[in-house]
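Participant: For reference, the sequence and a predicted model appear below.
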Amino acid sequence: MGTIKALVKKAKKGDGEAFVSLVKQYEDVLYRTASRLLNNEEDVADAMQDAIISAYEKLHTLKTDEYFNTWIYKILINKCNSLLKKKEKVLTIDDHLLPQRRNDDFQKVELEDALNSLGDKYKLVLTLYYIVGLNCKEISEFLKEPEGTVKSRLSRAKAILRCNYYNEGGLRYEKQL
């Protein structure tokens, strides 16, 4: 398998196998991202399918070949947001994205509530940083916002979670069971 840039060039020339190879390289991260933003598997599958089809149809519009991953993530996030707007759903976190420190259902619910209490801008930055694996500069380019804004949102989101939901020992419980 060639480099990303070489695969994108082949795909732009109409090589379907090269496009499939590109998508397979990012399939897991795309799935985790869509799962993080959407409530159910059907919506995740729809968003991924729409994003991949759009990416294939609009591949010729990609200006910088080595940014394929950022470009396809943006398409996916836009598809997820479209689905959310249509269905007026709230963002949730699936169990497979929660830390596996211990199998504690209460802790999972607390973490889900904590993340869902954040504003959409904070959740998006946390998702791009921790799930997709983009750095602050890449997120800045991706969202077309200043890098300082991205760093600030990331820092504020962490501070909110730390202050409202965590203490040194882990999640703060209001009531012990």
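Facilitator: Good, I have the coordinates. Computed from a prediction, not measured in an experiment: that's the story for all the values here.

Participant: rest of the way, CA atoms for contacts and neighbours
Facilitator: OK.

Participant: what number of residues lie near K86?
Facilitator: Using other Cα atoms under 10 Å, K86 is surrounded by 9 other residues.

Participant: elements contacting the helix or strand hosting it?
Facilitator: K86 is part of helix 68-87, with elements assigned from DSSP states H and E. Helix 68-87 sits against helix 16-37, helix 41-57, helix 136-143, with contacts defined as 3 or more Cα pairs under 8 Å, 6 or more residues apart in numbering; DSSP states H and E.

Participant: Relative to P99, which of the ones you listed is closest?
Facilitator: P99 sits nearest to helix 16-37 of all the helices and strands packed on helix 68-87, at 13.4 Å, using Cα to Cα.

Participant: what's in contact with that closest one?
Facilitator: With Cα atoms under 8 Å, 6 or more residues apart in numbering as the test, helix 16-37 has contacts from 1, 4, 7-8, 10-11, 41, 44, 47-48, 52, 56, 69, 73, 76-77, 80, 91-94, 97, 127-128, 131-132.

Participant: In addition, the following structure is provided for comparison:
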Amino acid sequence: MANTPYCDDTALVKRARDGDAAAFEVLVRRHQDTVYRIALRVLNDPADAADASQEALVAAWRRLPDLDDPATFRAWLYRIVTRRALNTARARTPESPSDLLEGERTGRGAGPEHHTVASGLRDALAQALLDLPPQQRVCWILYEMEQMTYGEIAETVGVTTDAVRGRIHRARSHLVEALKPWR
């Protein structure tokens, strides 16, 4: 078990399906930050994101035996959290942008003017993201911020790659228009 942290996800999933809770714990540690970040960017509320993340990880543990292909664990887990977050988002309307872009900060060496402009642009982008329909927002976030491929996103959100391309294109068009004042 000493080498568990160095196993790939597929091996860990197989071990976890055989009842190895420590293997699943390693999977959780590997993916929990991304799971939370996806939920936060979709929901724009840290408490709701934490709840959705927790629920997604518990659901993944419970439904792990139902996962057909252990090699698809990452996309499967991200699909679970995306659906949880979208269901929560549909149940309420976000009031204002907070920190959708958590972790997307400017460098330390920049001066106050740069920080002010960057902060305003970041807030404008956060608001523009909130104005997107949730399905477009999720696809854009997974592509641009999580560097997932169209195929991975399609698998995650349960649509075709063409649908993902269309959603990302519409999201980009909206964001370009919304951010015109910042050019």
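Facilitator: Yep, it's here. Bear in mind that the values here come from a model prediction, so they are computed numbers and not experimental data.

Participant: still on that earlier bit, and the angle for the helix holding K86 of structure 1 with helix 136-143?
Facilitator: Using axes from the mean of the first three to the mean of the last three Cα atoms, to 10 degrees, the direction of helix 68-87 of structure 1 lies 50 degrees away from that of helix 136-143.

Participant: what's the next secondary structure element after helix 68-87 of structure 1?
Facilitator: Remark: after helix 68-87 of structure 1, the chain's next helix or strand is helix 105-116, criterion DSSP H and E.

Participant: So what touches that following helix?
Facilitator: The set of residues external to helix 105-116 of structure 1 that reach it, using Cα under 8 Å, 6+ apart, is 91-93, 95, 98, 123, 161, 164-165, 171.

Participant: How about stretch 98-115 of structure 2?
Facilitator: Residues outside stretch 98-115 of structure 2 that contact it (Cα under 8 Å, 6+ apart): 37, 40-42, 44-45, 118, 122-123, 126.

Participant: Tell me the residue in structure 2 aligned with C136 of structure 1.
Facilitator: Under the alignment (TM-score structural alignment), C136 of structure 1 pairs with Y150 of structure 2.

Participant: I should have written V23 of structure 1 there, sorry.
Facilitator: Counting by TM-score structural alignment, V23 of structure 1 corresponds to V28 in structure 2.

Participant: What is the burial count for that match?
Facilitator: 17.

Participant: again, but for L130 of structure 2
Facilitator: Around L130 of structure 2 there are 22 other residues, counting by other Cα under 10 Å.

Participant: how close does it get to A89 of structure 2?
Facilitator: Distance of L130 of structure 2 to A89 of structure 2, computed by Cα to Cα, to the nearest Å: 11 Å.

Participant: which residues do those two both contact?
Facilitator: Residues touching both L130 of structure 2 and A89 (Cα under 8 Å, 6+ apart): none.
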